[in-house]
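Chemist: sequence and computational prediction follow.
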Amino acid sequence: MVNSFIERIQRVHKDINAIAIMMFENALSEAQSCDELVANGVSLGPLHGVPVTIKESIHIAGTPSTWGIQGKDELLEEDDPSVARLKNAGAIILAKTNAMQLLMGCETFNPIYGRTNNPWNLERTSGGSSGGEGAAIAYMCSVLGLGTDIGGSIRTPAHFCGIHGLKPTPRIIPQHPPKGISHIQKGASSMSSIGPMARTVDDLKLAFEILSRKQ
């Protein structure tokens, strides 16, 4: 399955430009491990071997979270709690997806990764700020993924790209605060949520249950 999604991304990436950071080598290694576990009758959880993508601003160890800001390329040392929960359920991360610079806007564009196009009409926007995630899922580059939302950053691209997205009540899904970035409005960070995005409501429900489960 992971091979198929990687091939899909490589085939359509130039059209929608949804992928910011490709993590294919690691994904293939994890997929092989998942196959070996299945052969031995072992399951990692409800997302065993499922390929997913993650918004660029969300922490994944070994990758930067630039928020579209040039020079903010420090590699992160640990996963966001939401990412860790997906991994613990067996998910395999294929890539990080493009986001609007500073996550402020209803489109997806920044000077590092460029513009993400709407998969249904390449001349239109994918929405924002989680537009890379919305476009990747809609264009079958990922089964499901994570976005972030304060004032519509999951809901807008989900609507524009024809998929489903959920902004949970803040703090239901644990998340790391952004490193080295402050919101212009002090109260904005308290409204921020990480939430799932998927093509079907059933997938959205499963992801939310995994992400919000009390540890």
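Modeler: Nice, I can see it.
Chemist: going forward, measure contacts between C-alpha atoms and count neighbours the same way
Modeler: Fine.
Chemist: now the helices: where do they sit in this structure?
Modeler: Along the chain, counting by DSSP state H, helices occupy 2-16, 24-39, 81-88, 131-138, 155-161, 201-212.
Chemist: just give the number of residues close to Lys179.
Modeler: Counted by other CA atoms under 10 Å, the residues lying close to Lys179 total 12.
Chemist: can you tell me the centre-most residue of the protein?
Modeler: Central residue of the chain (CA atoms, centre = their mean): Ile54, 2.0 Å from the mean position.
Chemist: contacts only, for that one.
Modeler: Taking CA atoms under 8 Å, 6 or more residues apart in numbering, we find Ile54 in contact with 93, 95-97, 133, 145-147.
Chemist: what subset of these is buried?
Modeler: Neighbour-count burial (16 or more other CA atoms under 10 Å) is assigned, among the contacts of Ile54, to 93, 95-97, 133, 145-147.
Chemist: second structure for comparison follows:
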Amino acid sequence: MADLLDLDATAIVQALAGKRASAVELLKAALARHEKTHAALNAVVAIDLERALERARAIDDQRSKGDPLGPLAGVPMTVKDTFDVAGMPASSGIAELRRRLAEDARAVALVRSAGAVIWGKTNVPVMAGDWQTANPLYGATRNPWSLERTPGGSSGGAAAALAAGVTPIEIGSDIGGSLRVPASFCGVFSHKPTWGMVSQRGHVPPAPGSYAERDLNVVGPMARSARDLRLLLSVMEDGPLAPKAPGADLTSARIALWVDEPAFVLDRQVRDVVLRLAGELAAAGATVEPIPSPVDVNQLLGAYQVLLGSVLAEDLPGRMLGSMELTRPLAKLAVRRGAPPFSTAAMTLAYTARHTEWMAADAVRARLRHEIMGLFDRFDAILAPIAPVAAFPHDTRPFQKRVLTDSEGRTHPYISMAQWIALATALKLPATAVPAGLGEGGLPVGAQLIGPPGGDGRLLALAQSIDEDIRGFLPPAL
């Protein structure tokens, strides 16, 4: 059973259909893997064993009778703890949120109806608001590649569980790189869909019971293979995406390479890994052409911070917002004097943005989204870094005191983590995270393929070809 757990979900489905294992056996094997790794990783933080065993037994019974089964029938999996699951309400790292009844989030319900056996929840930062995963309720999750380092956030528990073989597929979300950064730090795959492609219903934040489809935020799949991304997305999207389509023909692929951005932080080691992947794509026959900034990045970051702050402000305590209102004049003065995007002053203005300010940011977004479509007339995808550095050590200090340290010992603002992920998020574009390779320090580095709105199928086909023909998932030596 342990060997089967190391397969991707597509192969596990085949093993179950061929009766090489039962759903109950695989569930117990997943739980055993969790118990073996939990003390080190702290990735899975809540378990509903009774309900999962009941579900697995029912699927085994259906299979023995020859009843029709869903495309994920019997696959044991976990779900990020920002999604409501029947019997396991989303805590989002806050104890009070667990003390309520909840039904399955829409994406969870679709996955369950496809036959998946959901048995646990994976850890997140408080209200999914960080690029590392820790909260007062469950503590910190550690990266299986290096336990003193973060697996990323906010889908950090999900990425760590995937890399460690505790689960073959996961449901994550992304408003500030939360699908892509953990995938990069842990060496797994993820897909940020076109905005609106997958329902956010049952995701916390916003507050439980909300029907709002939040601006910028998306729900997407995480996995150890690109074909599993396609499979899981086809279930969650509940639409026409083909789950078993072939990979793309790399000889006809047109890739825009974006790694040189003077305004963005990028560690030399990360840059080298992404460039190496670009060279391998070119060697496989793809057209790879370096490009300058695809849009005006200063305008991009300025719009993104207002759009993001306007969303996140809903989750802040009223007293905190009131204090920010009082400091708006000083924040405006600091921004006029050159305070950079995502600085404390800039975010104070973003959290307290007036509706006219939000409309101005939305107008900038619409114009940049229009401008970038000309690039996608020439290229299938943009290949770019995800994070400016590889996985960094756990840091429990307040945001404004944190820094990123690159491989040459230079420090950069922590908020630089928002730079490379901003394009796809602010413009609501799809982006697929793929393992690009290992840096000199032996840590995984991911790259993102960014495509036009609705171009999810093409990105996933390209990712599948990279996975199968160039480089796929490497397990950590945990």
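Modeler: Received it, and whenever you're ready, just let me know what you need. Just so it is clear, the structure is predicted and the values come from calculations on it, not from any experiment.
Chemist: superposed, what's their TM-score?
Modeler: Superposed pair, TM-score by TM-score structural alignment, normalised by the length of the first structure: 0.92. Supporting alignment: 210 aligned residues with a CA RMSD of 1.7 Å.
Chemist: related to what we said a few turns ago, turn the helices of the first structure into TSV, columns for distance to Ile181 of the first structure.
Modeler: Conversion of those to TSV gives the following (distance: least, CA to CA, whole Å):
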stretch	distance to Ile181 of the first structure
helix 2-16	27
helix 24-39	28
helix 81-88	19
helix 131-138	20
helix 155-161	23
helix 201-212	24
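Chemist: highest average neighbour count across those helices?
Modeler: The highest mean neighbour count among the helices of the first structure, using mean count of other CA atoms under 10 Å, belongs to helix 131-138: a mean of 34.
Chemist: corresponding residues in the second structure for it?
Modeler: Using TM-score structural alignment, helix 131-138 of the first structure corresponds to residues 156-163 of the second structure.
Chemist: how big's the offset between the matching stretch and the first structure?
Modeler: Compared with the first structure after fitting, stretch 156-163 of the second structure deviates on average by 0.5 Å (mean CA distance after the TM-score superposition for the first structure).
Chemist: what's the spacing between that stretch and its chain's center?
Modeler: In terms of CA atoms, centre = their mean, to the nearest Å, the centre of stretch 156-163 of the second structure is found 10 Å from the chain centre.
Chemist: list the contacts for Asp73 of the first structure?
Modeler: Here Asp73 of the first structure is in contact with 64-66 (CA under 8 Å, 6+ apart).
Chemist: re earlier: tell me the one of the buried ones among the contacts of Ile54 of the first structure nearest Pro177 of the first structure?
Modeler: Of all those, Gly147 has the smallest distance to Pro177 of the first structure: 14.2 Å, by CA to CA.
Chemist: let me see the ranges of the strands in the stretch 151-300 of the second structure.
Modeler: 169-174, 189-192, 218-223, 254-257, 287-290 (DSSP state E, counting those that start in this stretch).
Chemist: so what touches the third one?
Modeler: Meaning strand 218-223 of the second structure. With CA under 8 Å, 6+ apart as the test, strand 218-223 of the second structure has contacts from 8, 107, 158-159, 162, 168-175, 179, 183, 188-200, 229, 232-233.
Chemist: aligned to Val188 of the second structure, what sits in the first structure?
Modeler: Matched across to the first structure, Val188 of the second structure falls on Ile163, judged by TM-score structural alignment.
Chemist: check the gap between that match and Gly151 of the first structure for me.
Modeler: Distance of Ile163 of the first structure to Gly151 of the first structure, given as CA to CA, to the nearest Å: 18 Å.
Chemist: correct me if wrong: Thr122 of the second structure contacts Ala43.
Modeler: Yes: using CA atoms under 8 Å, Thr122 of the second structure makes contact with Ala43 at a distance of 5.5 Å.
Chemist: list residues touching both of these two?
Modeler: In terms of CA under 8 Å, 6+ apart, Thr122 of the second structure and Ala43 are both contacted by the residues 156-158, 161.
Chemist: may I see these arranged in TSV, with distance to Glu96 of the second structure as well?
Modeler: Below are those laid out as TSV (distance: CA to CA, whole Å):
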residue	distance to Glu96 of the second structure
Gly156	21
Gly157	20
Ala158	22
Ala161	25
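Chemist: can you pull the contacts of Ile21 of the first structure?
Modeler: Ile21 of the first structure neighbours (CA under 8 Å, 6+ apart): 56, 95-97.
Chemist: stretch 9-17 of the second structure aligns to what range in the first structure?
Modeler: Under TM-score structural alignment, the alignment places stretch 9-17 of the second structure onto no residue of the first structure.
Chemist: do the same with stretch 288-303 of the second structure
Modeler: Following TM-score structural alignment, stretch 288-303 of the second structure has no partner segment in the first structure.
Chemist: what about that stretch, start to end distance?
Modeler: The stretch stretch 288-303 of the second structure measures 29 Å between its terminal residues, going by CA to CA.
Chemist: the more surrounded of Ile163 and Gly151 of the first structure?
Modeler: More neighbours surround Ile163 than the other of Ile163 of the first structure and Gly151, with 21 against 17 (other CA under 10 Å).
Chemist: got the contact list for the closest residue to Ala331 of the second structure other than its chain neighbours?
Modeler: Nearest residue to Ala331 of the second structure in three dimensions, chain neighbours excluded: Ala345, at 4.4 Å (CA to CA, 6 or more residues apart in numbering). When contacts are counted by CA under 8 Å, 6+ apart, Ala345 of the second structure touches 330-332, 334-335, 339.
Chemist: what does the helix or strand hosting Ala345 of the second structure correspond to over in the first structure?
Modeler: Using DSSP states H and E, Ala345 of the second structure maps to helix 344-351. Under TM-score structural alignment, helix 344-351 of the second structure corresponds to no residues of the first structure.
Chemist: now swap in stretch 413-425 of the second structure and tell me
Modeler: Counting by TM-score structural alignment, stretch 413-425 of the second structure sits on no residues of the first structure.
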